[in-house]
Structure formats: structure tokens, C-alpha cells
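Below is the sequence, then the predicted model.
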Amino acid sequence: MTARVVLAGSLDTKGEEYGFVRDRLAGAGFESMVLDTGVLGEPRIPADIDREAVAKAAGADLAVLAQAADRGEAMVAMARGAALTIRHLYDGGEVSAVAVLGGSNAGFVMAQIAAALPIGVPKLLVSTIVAGDTRPYVGTSDLTMMYPVVDIAGLNSVSIPVLSRATDALAGMLSGAPIPASAHTGATVACTMFGVTTTCVTAVHDELAADGDEVHPFHANGTGGRTLEAMIGSGLFDAVADITTTELADELCGGVCSAGPDRLTAAARAGVPQVVSLGALDMVNFGSPDTVPEKYRDRILYPHNPAVTLMRTDADECAELGRIIAGKLNGSTGFVEVIAPARGFSQISVEGGPFFDPEADAALIRSLQDNLDPHIPLRVIDAAINDPEFSSAIIDALGRALGHTEGSNA
């Protein structure tokens, strides 16, 4: 494939900046195509893919969009057209990277483009929005972001070096050696982890890798869970070891690591074999201590670090989490087992730890016993989640999952 970069953005407001990046890429020996997502003003530089073509790709009429003068509606259409156009070019071997410059509209456009391209294709966003909450823009993509310090509104002594280094970073990604292929010969398994369940996940990872399986760990921080659910739906994984379901607690209690209401649904819906555990359901994540909601200030709180405060889930919340998990798993169309650690759901809820609360843990396990479909095995292991006996139980269950020898609906 020719190392060709698509520069996608509004040429009526950012034409000078896109021209600068285009010319710097050319100086480094890289071809580029400029795609125009603007609607209202006149483009300041010529486009290789004009705005009329972008609107048409989205099934829209540029003149109608311009006449309506609805910036939001126009951005939705042009972002969709840009994503479809660039994916079509990629499938034809004509695109190897994409860059977008600007503000929140640029971020929205890049979010649609990034979601349409495979992992590993360089995607660079230079935007003022990356100084804030970037989750809506990253989604589940491998997006690279750079903060421009000043707004993308002309070339000056600040924007020139920033755009220069952004362009150089893109050129560097394109100049690297070919990406090596994975050497695994066995199954592909997704798993979920948190710092307080790392020992368990590492043991499972090492055992599977020794057998030639490839393990994809996802950090259960909200974004990780959403990414996992999206990738399960793509058919990439042969099985899921959902060891760390902590995001469900954040969704229930309003923590900062919620993965949304669809967490723990993709494998059940798609029939992908899954082994589910209760990792870190003893906790809800908040930011610094002053961000903990007032209604929780009298609860058991633990400073994980200055920027993360953990709250222990109580017995009532744990019972509700059991009902939630059962409700999500009971409709599974494929293999599923639940493996529960009776002596602690995380590193800090074992005996002597700050979140040690056997009554709350037992409430969750009882709730699962009461609410899980009888055909779904619930195996309660007399160990803490990071004990060797527990990781062995997970590995045994994965063996059954991959062999489809036992388990609900296997």
C-alpha cells in the first residue's frame, strides 16, 4: 500500500492549517489527499475529495445542508460521509493513515472515521478537545491525540511547531517497520483486569499463553469494558474470561468507571463462550476524595491514589449486583459459567484488608444462587480471587468453555 494520508476537515475554517500539514508531509516524502467536510464557507485550499462528494457518500445533498444552516445536522452528515469515503479508500488500498485538525466538530468527525477503520491504522487528532473528557471521541478506537495549546485558528509561533511535530509523528508511524503478525496457534481469549485482580489475570494469561493461546486483557476502567463489548461483537474472540466485572458496580452506584448498561451483554447475545467472575465488585471508583458524592461520605472509603478514591460496596448493593449479573447471563445463547471467590473479590477485600466484608461478599453470592438460571453453573471457590486455587478454577472453566463440554446451553 502507498503510504498515503487522508487529511479530513473543514477547509473553510482550517484550510491554511491543512495546507501546512499537507506540504510538510510532502516534504517528508508522503502523499496525502485532502478531504473537505466544510459546508457553509468557501474552501481556502483545493480539496482532492470535495464536500459535494462527501455529502453524497452520506446520502445527503450539500446544497440542502447549506440552506438549512443547521451546523449540527451538517456535521452529522459530513462526518458520516467522511467515514464511509475513507473506509472505501482504505479497502481499496489507497489510504494508510488519517489526520484531523480542529475543535469539537473535528473531534466528532474523527470519532466517526476512527470507528470505521481497523486497529493499527494510524489515526491522529490534533484538537483543543483532547484537554477534556476524550471518551466520546476515542470510543473503542486506537486514536492518537495531541493538544495544540492554542486553538487551530491560523499559523503562529505556537501552532507552527505543534502542527510540525504532529505531522512528524504521523510520518514516524508510517515509517516504522512492518507490524509483526501474532505467532499464536491456539484460541483467542479476552479477559478483564484491574490492578487489584492483576495476580489472578496474570496467572490465567501465562497458563493460556503457554498453551499457544492469545490473551487480550482489557482494563476494566469503563472504556475498557465498552471496548471489550464492541470487540466481542466483531467475532474476534473464541472465549471471554470476564474475571473483573467491577464496572457493573460503578454503573449501579454512579462511579467513574461505568461501562454503561450494555456491559456483560455482548457474549451472551452472540453466543461466545464466557467464564464470568466477580473481580473488584467490592468497590466503586470515584476521583479525588472531594468528588465522592455527599450521600457516600460516611461509607468505607479507601484512597487508591490521590486521584482515585474507592468505596466499598455494601450488602444491599452486592445483592443487587448479583441480580444484575444473573439477569444479563440468563439469556445467554452459548456456554457460560460463573466462578465466585468466597474469600475476597479483590486484593484489598481479603481478611485483614481495608475492604474485608464477608457478609457483603456472601450477599452477592447468595443473590447469584437465587437468581441465576439453574442451567448456569455457579462454582464457589473457597479462596480469594488472587489465590492460585482460584486462577486454576478459571483456567479449568476456560478449558470447558473452549471445549464446550459443560456449561449452560453448551
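Received it, and whenever you're ready, just let me know what you need. Numbers count the residues shown, from 1 in each chain.

rest of the way, CA atoms for contacts and neighbours
Will do.

which stretch of helix or strand covers residue 328?
Under the criterion of DSSP states H and E, residue 328 resides in helix 315-329.

Pull out the buried residues from that helix.
Residues 315, 317-329 are the ones in helix 315-329 that count as buried (16 or more other CA atoms under 10 Å).

Which parts of this protein are strands?
Taking DSSP state E as the criterion, the chain carries its strands at 4-9, 31-36, 97-102, 123-127, 144-146, 188-193, 214-219, 239-242, 274-276, 283-286, 301-305, 308-312, 336-341, 378-381.

hmm, back to that, most widely separated two among the buried residues of helix 315-329?
The distance between the two most remote of those (CA to CA) is 21.2 Å, for 315 and 329.

Could you check how far residue 36 is from residue 75?
12 Å (CA to CA, to the nearest Å).

For these two, indicate the residue with more neighbours.
Between residue 36 and residue 75, counting by other CA atoms under 10 Å, residue 36 is the more crowded of the two (28 against 21).

from what I can see the more buried one touches residue 8, true?
Yes: distance between residue 36 and residue 8: 6.1 Å, which falls inside the contact criterion (CA atoms under 8 Å).

residues shared between the contacts of those two?
Shared between the contact lists of residue 36 and residue 8 (criterion: CA atoms under 8 Å, 6 or more residues apart in numbering) there are no residues.

In the chain, mark out all the helices, start to finish.
11-27, 51-57, 62-68, 71-91, 104-116, 135-138, 159-175, 198-210, 223-233, 247-253, 266-270, 315-329, 358-371, 388-403 (DSSP state H).

For those helices, give me TSV that also has distance to residue 3.
What follows is those, written out as TSV (distance: least, CA to CA, whole Å):
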stretch	distance to residue 3
helix 11-27	11
helix 51-57	22
helix 62-68	30
helix 71-91	11
helix 104-116	18
helix 135-138	24
helix 159-175	7
helix 198-210	34
helix 223-233	27
helix 247-253	40
helix 266-270	35
helix 315-329	45
helix 358-371	53
helix 388-403	40
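
take a look at this one as well, against the first:
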Amino acid sequence: MSQEKTILVVGTYDTKDDELNYMCDCIRSQGGNVLSMDVSVLGDPSQPTDYSKHDVAEEGDSSIQAAIDSGDENIAMQIMAQGASLLALRLYHEGKVDGVVVLGGTMGTDLALDVCQALPLGVPKYVVSTVSFSQLLPPERLAADIQMILWAGGLYGLNSVCKSSLSQAAGAVLGAARAVEKPKGDKPLIGMTSFGKTILHYMVTLKPALEERGFEVAVFHATGMGGRAFESLAAEGAFACVMDFATQEVGNHLMGGLSAGADRLTNAGASATPQIVAPACYDLVDLVGWKPLPDQMSEKPAHDHNRLLKSVVLDNEERRAVARALCEKLATAKGPTSFIMPKGGCNEWDRPGADLHDAAGLAAFVEEIEAAMPETVDYVSLDGHINDAQFCETVLRIFDGWVADGTVKR
């Protein structure tokens, strides 16, 4: 494994020159190489950077003068964010950088989120920020594998407190660049969504069965950030086939729960990736377990999964709204799409006799699904439960047919 790695160090070198150069020195002292990128607008660094603010603005088809003339720091920083993202991605594709670390307060962090989202999964990406882990950061703007560290005591100037954060970030990004095992792509990849084995069982059967067929299977935990990672890869066309069975994040976004973004359940379709879809946990909305329930949900039945995660049960009309949202998204798909509807239930908690069983609610959902399902989608109705063997058998029957006719490429 080569130890010759180059880290792109990004920030406003006019106001954070000392801190950024300290990180550059830390990386070099550990045997790494550095390329520096200045995303300032008004000032200049104490010494030239490898990529100047003019280089950055021009990469985004703009200029520093345009940023200044805007008279608005928000607009100016978005100009720099556009250029920095494009430049970072180009440098990566040219093989000039192996990872990135970005430093900033709220302005720099806003830019950092764009830069990290622009880089593919597997490229080490670190953000040192005064607002790391803050509720200011919307989940949909976080790259799937972003790493953050709080820039403690570092709003202005170097000190022993902030050096601890800066040196950790420098060592972490360089170490990650040396150690990362990027996706190989030597086998066709299937993207699957699910939850833990206590609530959904199908992955236990399907993963080995698909691997025996010569495919690699990546299972994504559909609790917000897992869905973001899944969608980002689907948008890249990384999957030979999608098995999106835990579509609960669509309802989460609709009802104010743990969202994976407005584009959930759309990117596989947009890239024409063959997809088999099911509505696991359609009846639940995931919320932060340690927060009080919103007033409109406080009287609903709920399941405390643990101290972090609470799931609230939807009423019949809310289930119908989720059904319509699922169908609207599937209607946009450009590739082959099958939807499997297990009429016996869609998670272990809703079986007859279980705590969250609601036959009338399930019937309302099924009725709305069947009324709103697009004609372009192959609709498959099952009498059984999503955790029954019949579900996996149906998935494999559809999948094997797609492999046989060339819909899914080996």
C-alpha cells in the first residue's frame, strides 16, 4: 500500500491562514503531501496557495470580482463553493489528491458540505468546524462518508485547545487516505435497504442467495443517513439492480421524521437502474428517541426501539398519503420497476397478535397503493408477510428473470 498520499487542504486563507498552514505542516510532518486551496473572497493569504481564490472562482465559471460585486457574503460564498467543488472533483479524477480536509465556521462549513458531496464515496473527506454535529447541518447535505470534528476554541487564532482538533483532523485524513479500501467494482453490485434483523428478515436469506449468483450485496440501514448513502450511489449508477424494500424514509420525509432527503426513491429510477421495491415499515415514522414527540404525534401509538430511535404509528389517512408519495416517485422511473405488496404485513411488529398490528390501516394502505400505482410499474400482490419465505422467493423469481433476459447485467 502506497504511503505517498496528497491531501487537499481547503479554507479561507485570508482569515484562517495560521490554522490552515498548521494543518498543512501536520500532514507534511507525517509524510504526506499537501495541495492548498484558498476560498477567500476579499483578502489574500500570507503566502501563495497551490490554487488561488481566482482559480476557484473561475473553475465555477465566475470570478472573484463577480463575488465581490454581489455585495452579499452568502452569494459570494456560494460562488466559491461551486468552484471549489468542481475543482476538488477534477483534482481527484486527475489523480492529484487522495483526500480532503476543509476548515471553517458557518461560512466555511457551508462550502465544505458542497465539496464533500461532490467527491465520490470512498474518498476521505474531513471537516473541522465550529458547528460540527450541530442541528444547523441538514442530513441531506451530509456526504455519506463525511467525517467531522469540532473546532473547539478555534474561532480566531491558534492555541493549544484548537491545535488538538486541527492535528487530529490532519492525522485522520492522511491515515484514512493511506488505509482506505475503495469499492473494487469487480462484481456487479446490488443495493438493498433494510433495518435490523429483529424487524425485517429478508436480507438474511437474500444476501447469500444473490452472492451465490455472482453478485455483491450492500445493505443500507434506512434511518436517514443510510438512505442518503444509498441514493448517492444510485444516482451514480453504481448498482446493477436495486432492492429498495425499506422505503420508510419516504414517509419520514413526508411526516417530518428522520429524512434521507426529498429525492429518496428517485435516483435508481432516474439512472434507469432496474429496481424491485417493497413498502417495509410504511406504517411507521422514525423520530429522535430522546426528544419529546411533536404535539401532533403525542397521542399516537409508538415503539421505543432504543434511547436514540422512536417509531410512531401512522393513522389510515397518513398511510394513504405515504402510498401516494411512493407511487408518485415510482412513476418517474426510467428503468424496469417491480413493486411487491405483502398483504400480510410489512414488518415484524405489525403481524397479527403483535403490538402494532392494525388490519384496517394495512387495508387502507393497500387500497391506496393499488389505486395510485403507475401502469409502468409491475405490481405484484402477495398474500403473505414481508418476513415470510414467499417474499424472498418472489424477489428472486423477478431478479432471475431480469438476469436471464439481460435487464440486469452480470
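Yep, that arrived. Predicted, not measured: the structure shown is a model, and the values here were computed from it.

And the TM-score between them?
Between these two chains, after superposing, the TM-score reads 0.90 (TM-score structural alignment, normalised by the length of structure 1); 403 aligned residues with a CA RMSD of 2.5 Å.

since we're on residue 293 of structure 1, how many residues are nearby?
Residue 293 of structure 1 sits with 11 neighbouring residues when counted by other CA under 10 Å.

That one and residue 220 of structure 1, how far apart?
From residue 293 of structure 1 across to residue 220 of structure 1, the span is 22 Å (CA to CA).

same question, residue 42 of structure 1
Relative to residue 220 of structure 1, residue 42 of structure 1 is positioned 45 Å away (criterion: CA to CA).

Which one's more surrounded, those two?
The residue with more neighbours, out of residue 42 of structure 1 and residue 220, is residue 220; 28 against 12, by other CA under 10 Å.

Show me what the helix holding residue 328 of structure 1 is packed against.
helix 247-253, helix 358-371 (3 or more CA pairs under 8 Å, 6 or more residues apart in numbering; DSSP states H and E).

which one of these lies closest to residue 53 of structure 1?
Set against residue 53 of structure 1 and scored by CA to CA, these come closest in helix 247-253, at 41.7 Å.

Would you mind listing the outside residues contacting the closest one?
If you take CA under 8 Å, 6+ apart as the criterion, helix 247-253 of structure 1 is touched by 220-222, 225, 255-261, 263, 281, 283-285, 313, 317, 321.

what distance separates stretch 36-48 of structure 2 from the middle of the whole chain?
31 Å (CA atoms, centre = their mean, to the nearest Å).

Same question for stretch 98-111 of structure 2.
Between the mean C-alpha position of stretch 98-111 of structure 2 and that of its chain there is a distance of 18 Å (CA atoms, centre = their mean).

Mind telling me what residue 122 of structure 1 corresponds to in structure 2?
In structure 2, the position corresponding to residue 122 of structure 1 is occupied by residue 124, as judged by TM-score structural alignment.

Count the neighbours of its match for me.
The number of residues packed near residue 124 of structure 2 is 26, by other CA under 10 Å.

Touching, it and residue 102? I think so.
No: the pair residue 124 of structure 2 and residue 102 fails to qualify as a contact (CA under 8 Å) at a distance of 11.3 Å.

Tell me who's in contact with residue 330 of structure 2.
Contacts for residue 330 of structure 2 (CA under 8 Å, 6+ apart) come out as 265, 266, 269, 337, 374, 377.

residues touching the first one, list them.
I take that to be residue 265 of structure 2. The neighbours of residue 265 of structure 2, taking CA under 8 Å, 6+ apart as the test, are 231, 244, 247, 250, 326, 329, 330.

Would you mind measuring from it to residue 325 of structure 2?
Residue 265 of structure 2 is 10 Å from residue 325 of structure 2, where distance means CA to CA.

for the second one, same thing?
Here the distance between residue 266 of structure 2 and residue 325 of structure 2 works out to 11 Å (CA to CA).

got it, and the last one?
Distance, residue 377 of structure 2 to residue 325 of structure 2, by CA to CA: 14 Å.

What of the fifth one?
With distances taken as CA to CA, residue 374 of structure 2 is found 12 Å from residue 325 of structure 2.

repeat for residue 186 of structure 2
Distance of residue 186 of structure 2 to residue 325 of structure 2, computed by CA to CA: 36 Å.

what does residue 230 of structure 2 give?
19 Å.

Please apply the same query to residue 95 of structure 2.
41 Å.

how about the nearest residue to the equivalent of residue 80 of structure 1 over in structure 2, chain neighbours excluded?
With TM-score structural alignment defining the correspondence, residue 80 of structure 1 maps onto residue 82 in structure 2. Across the structure, with CA to CA, 6 or more residues apart in numbering as the measure, the residue nearest residue 82 of structure 2 apart from its sequence neighbours is residue 60 (5.5 Å).

cool, residue 395 of structure 1 as well?
Nearest residue to residue 395 of structure 1 in three dimensions, chain neighbours excluded: residue 204, at 6.2 Å (CA to CA, 6+ apart).

Could you verify my assumption that the one you found touches residue 394?
Yes: with the criterion set as CA under 8 Å, residue 204 of structure 1 and residue 394 qualify as a contacting pair; they are 7.3 Å apart.

Which of the two has more residues huddled nearby?
Between residue 204 of structure 1 and residue 394, counting by other CA under 10 Å, residue 394 is the more crowded of the two (27 against 24).

got a list of what the more buried one touches?
The neighbours of residue 394 of structure 1, taking CA under 8 Å, 6+ apart as the test, are 204, 241, 275, 339.

Residue 227 of structure 1 too?
Counting by CA under 8 Å, 6+ apart, residue 227 of structure 1 touches 139, 140, 218.

which residue numbers in structure 2 go with stretch 6-18 of structure 1?
On structure 2, the counterpart of stretch 6-18 of structure 1 by TM-score structural alignment is residues 8-20.

starting at the chain centroid, how far to that stretch?
For stretch 8-20 of structure 2, the distance between its averaged C-alpha position and the chain's averaged C-alpha position is 27 Å (CA atoms, centre = their mean).

average gap between the helix holding residue 328 of structure 1 and structure 2?
Once superposed with structure 2, the aligned residues differ from helix 315-329 of structure 1 by a mean of 2.4 Å; criterion: mean CA distance after the TM-score superposition for structure 1.

now residue 242 of structure 1: how far from residue 157 of structure 1?
Applying CA to CA, one obtains 49 Å for the distance of residue 242 of structure 1 from residue 157 of structure 1.

and if you look at residue 39 of structure 1?
Residue 39 of structure 1 sits at a distance of 29 Å from residue 157 of structure 1 (criterion: CA to CA).

Could you check which of those two is surrounded by more residues?
Using other CA under 10 Å as the criterion, residue 39 of structure 1 and residue 157 rank with residue 39 on top: 24 against 7.
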